[in-house]
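Engineer: Sequence plus predicted model, see below.
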Amino acid sequence: MSRSVAGPEIERLIQLLAKLPGLGPRSARRAALHLINKKDELLVPLAKAMDLAGEKIVICSTCGNVDTSDPCLICTDPRRDGTTIVVVEEVADLWALERATAINARYHVLGGVLSPLDGIGPDDIGIAGLVRRVAEGGISEVIIAVNATVEGQTTAHYITDQIGGGEVRISRLAHGVPVGGELDYLDEGTLAAAIRSRTPF
């Protein structure tokens, strides 16, 4: 049984940091010590920023993005193509697409994927909200940008079944060779997907 070497406030900080993705107990201790050693530069400003974020940040009731307003800035931006919705699993995926500046559309964050083994069904993620948005009209294309996992593809097929058959075009991201990728380093599934998704040269 390990003994506590710090006061309860520091132990609590370590425990909370350890809950962050990518941080285990040892990394959390290092991060906590770094914050404490840089108290005025990091710890105090971080605490203030997190307190403010806790007060101000909300989930967009339209698309599921996180922002300080509801609807979010993306949903209210008149320069966006309001006829296209990009469906993503998580907010992190939305942010990744925005960093790439590859499309100027609206989004819909599912908040997960279908996973019967984990007890996650259609009612547990944001599919109903997506179906409702499409049914309201004005949407010409839904781009399904979920991960190329079994659960992601199951979710994509389910969404297609729910909103397909009408005037709305449903597309998905191409899967295959990444820019700068070498064939010898790619797994078989990626190579197979690249062949299936080949385009004219």
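Structural biologist: Nice, I can see it.

Engineer: Going by C-alpha atoms from here, please, whenever you check contacts or count neighbours.
Structural biologist: Noted.

Engineer: Packing partners of the longest strand anywhere in the chain?
Structural biologist: In the chain, assigned by DSSP state E, the strand with the most residues is strand 81-88. Using 3 or more Cα pairs under 8 Å, 6 or more residues apart in numbering; DSSP states H and E as the contact test, the elements touching strand 81-88 are strand 105-109, strand 141-144.

Engineer: relative orientation of the helix or strand just after that strand and strand 105-109 in degrees?
Structural biologist: Going down the chain from strand 81-88, the next helix or strand is helix 91-100, by DSSP states H and E. For helix 91-100 against strand 105-109, the angle by axes from the mean of the first three to the mean of the last three Cα atoms, to 10 degrees is 160 degrees.

Engineer: Point out the other helices and strands that helix 91-100 packs with.
Structural biologist: strand 105-109.

Engineer: can you list the residues that contact the helix or strand following the strand it packs on?
Structural biologist: Next helix or strand after strand 105-109 toward the C-terminus (DSSP H and E): helix 127-135. Here helix 127-135 makes contact (Cα atoms under 8 Å, 6 or more residues apart in numbering) with 62, 108, 110, 122, 159, 162, 163.

Engineer: what's the most distant pair in the residues you listed?
Structural biologist: In the contacts of helix 127-135, two members sit farther apart than any others by Cα to Cα. They are 62 and 162, at 18.4 Å.

Engineer: Which one's more surrounded, these two?
Structural biologist: Taking other Cα atoms under 10 Å, residue 62 and residue 162 do not tie; residue 62 has more neighbours (16 against 13).

Engineer: OK, contacts around the closest residue to that one other than its chain neighbours?
Structural biologist: With Cα to Cα, 6 or more residues apart in numbering as the criterion, residue 62 has its nearest non-adjacent residue at 6.2 Å, and that residue is residue 71. Contacts for residue 71 (Cα under 8 Å, 6+ apart) come out as 60, 61, 62.

Engineer: Below is structure B, check it against A:
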Amino acid sequence: MHPSNNFSRSQESLSHPCDKLSGKDIHRYLNFWELLKNILNPHLFVYFCVMDYPSKVLAKAVDEISGLPGIGRKTALRLALHLLKQPASRAVSLGNSLISLVNDIKYCKECHNFSDFEVCEICSNPKRHDELICIVEDVRDVIAIENTGKYTGKYLILGGKISPMEGIGPAQLNIPSIEKKINDGRVKEFIFALSATMEGDTTAYYIYKKFKNFDISFSSIARGISVGDELEYADEISLGRSIVNRLPYNEGN
């Protein structure tokens, strides 16, 4: 075989894939990256292009952490690196607490609150008033109201609000528990403490229409909270006043 043939073959083996691109293809390729740089923040562009991890374990941790609400990949990486700088016991403690959160948390059979027992501390507290039930969307609302120190009744957590856009109807909420409370014969008043949104108003109206013929009064927290606000974001003073100054609920609310 002629030496020149060997040389040409070795040159072919060393060729770069881009060598096979036409001038037009390369031009389009460069235009694409130029466009991407103009669209993205320069720092984000660099992150997008070169983001890689020295460890698959680290990459997996970043993937999992970034799946949490409000946490992007850069924040997830920062948190993962922070944990790596801590004593191993710190990460183990965090991991164990998360496992315990999933395995050991119970739902209170009376109000659907999170609890360590079958009945939560609020429902089992003899100092809380059985005749007063505050209807809320989720656990965060209970925490917000409890922080005001102005409420001495008990709760019923719906687990959400009626929202056709999200596929949530009455059947997905804990509305049967309201009827159970009524049939127990101890409740005298239900307080609607739902978010000041169309979905919150729709949910309150549905419950009122369903149970208004029972010998029970319905009230709603005073609208010191701006329309569209979620209950958890209201300041404690405003929320406390809205509970104390609650108004009778009727179909015109």
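Structural biologist: Structure received. Not measured: the values here are computed from a predicted model.

Engineer: Quantify their similarity with the TM-score.
Structural biologist: Overlay of the two chains. TM-score (TM-score structural alignment, normalised by the length of the first structure): 0.81; 182 aligned residues with a Cα RMSD of 2.4 Å.

Engineer: returning to that earlier point: format the helices and strands packed on strand 81-88 of the first structure as JSON lines; extra columns: distance to residue 67 of the first structure and mean neighbour count.
Structural biologist: Converted to JSON lines, these look like this (distance: least, Cα to Cα, whole Å; neighbours: other Cα atoms under 10 Å):
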{"stretch": "strand 105-109", "distance to residue 67 of the first structure": "13", "mean neighbour count": "23"}
{"stretch": "strand 141-144", "distance to residue 67 of the first structure": "22", "mean neighbour count": "21"}
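
Engineer: With distance to residue 19 of the first structure as extra columns, can I get those in CSV?
Structural biologist: As requested, these are exported to CSV (distance: least, Cα to Cα, whole Å):
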stretch, distance to residue 19 of the first structure
strand 105-109, 23
strand 141-144, 30
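
Engineer: so is the residue nearest the centre of the second structure in a helix, a strand, or just coil?
Structural biologist: The centroid of the second structure falls nearest to residue 69 when counting by Cα atoms, centre = their mean (6.0 Å). What DSSP: H, G, I helix; E, B strand; the rest coil gives for residue 69 of the second structure is coil.

Engineer: now do residue 196 of the second structure
Structural biologist: At residue 196 of the second structure, secondary structure determined by three-state DSSP is coil.

Engineer: That one matches what in the first structure?
Structural biologist: Residue mapping for residue 196 of the second structure onto the first structure gives residue 148, with TM-score structural alignment as the criterion.

Engineer: Contacts only, for its match.
Structural biologist: Going by Cα under 8 Å, 6+ apart, residue 148 of the first structure touches residue 175.

Engineer: Counterpart of residue 60 of the first structure over in the second structure?
Structural biologist: When the second structure is aligned by TM-score structural alignment, residue 60 of the first structure is paired with residue 108.

Engineer: Going along the chain from the strand or helix carrying residue 52 of the first structure, find the next helix or strand for me.
Structural biologist: Assigned by DSSP H and E, residue 52 of the first structure falls within helix 44-56. Counting by DSSP H and E, the next helix or strand C-terminal to helix 44-56 of the first structure is strand 58-59.

Engineer: Can you tell me which of the contacts of residue 71 of the first structure carry over to the second structure?
Structural biologist: With both residues aligned by TM-score structural alignment, their matches' Cα atoms under 8 Å, the contacts of the contacts of residue 71 of the first structure that the second structure also has are 60, 61, 62.

Engineer: Surely the last one is within a strand?
Structural biologist: No - note on residue 62 of the first structure: no strand contains this position according to three-state DSSP, which reports coil.

Engineer: Could you verify my assumption that it touches residue 74?
Structural biologist: No - assessed by Cα atoms under 8 Å, residue 62 of the first structure is found out of contact with residue 74, at 10.2 Å.

Engineer: Residue 134 of the second structure: what's it in contact with?
Structural biologist: Counting by Cα under 8 Å, 6+ apart, residue 134 of the second structure has contacts 153, 154, 155, 156, 190, 191, 192, 193.

Engineer: ok, 10 Å please
Structural biologist: 111, 142, 145, 151-157, 189-194, 218-221, 243 (Cα atoms under 10 Å, 6 or more residues apart in numbering).

Engineer: now it: how far from residue 210 of the second structure?
Structural biologist: 17 Å (Cα to Cα, to the nearest Å).

Engineer: Quickly list what's touching both of residue 62 and residue 74 of the first structure.
Structural biologist: With Cα under 10 Å, 6+ apart as the test, residue 62 of the first structure and residue 74 both reach residue 107.

Engineer: quick revisit: can you lay out the contacts of residue 71 of the first structure as JSON lines showing distance to residue 195 of the first structure?
Structural biologist: Listed next are the contacts of residue 71 of the first structure as JSON lines, based on distance: Cα to Cα, whole Å:
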{"residue": "60", "distance to residue 195 of the first structure": "38"}
{"residue": "61", "distance to residue 195 of the first structure": "39"}
{"residue": "62", "distance to residue 195 of the first structure": "37"}
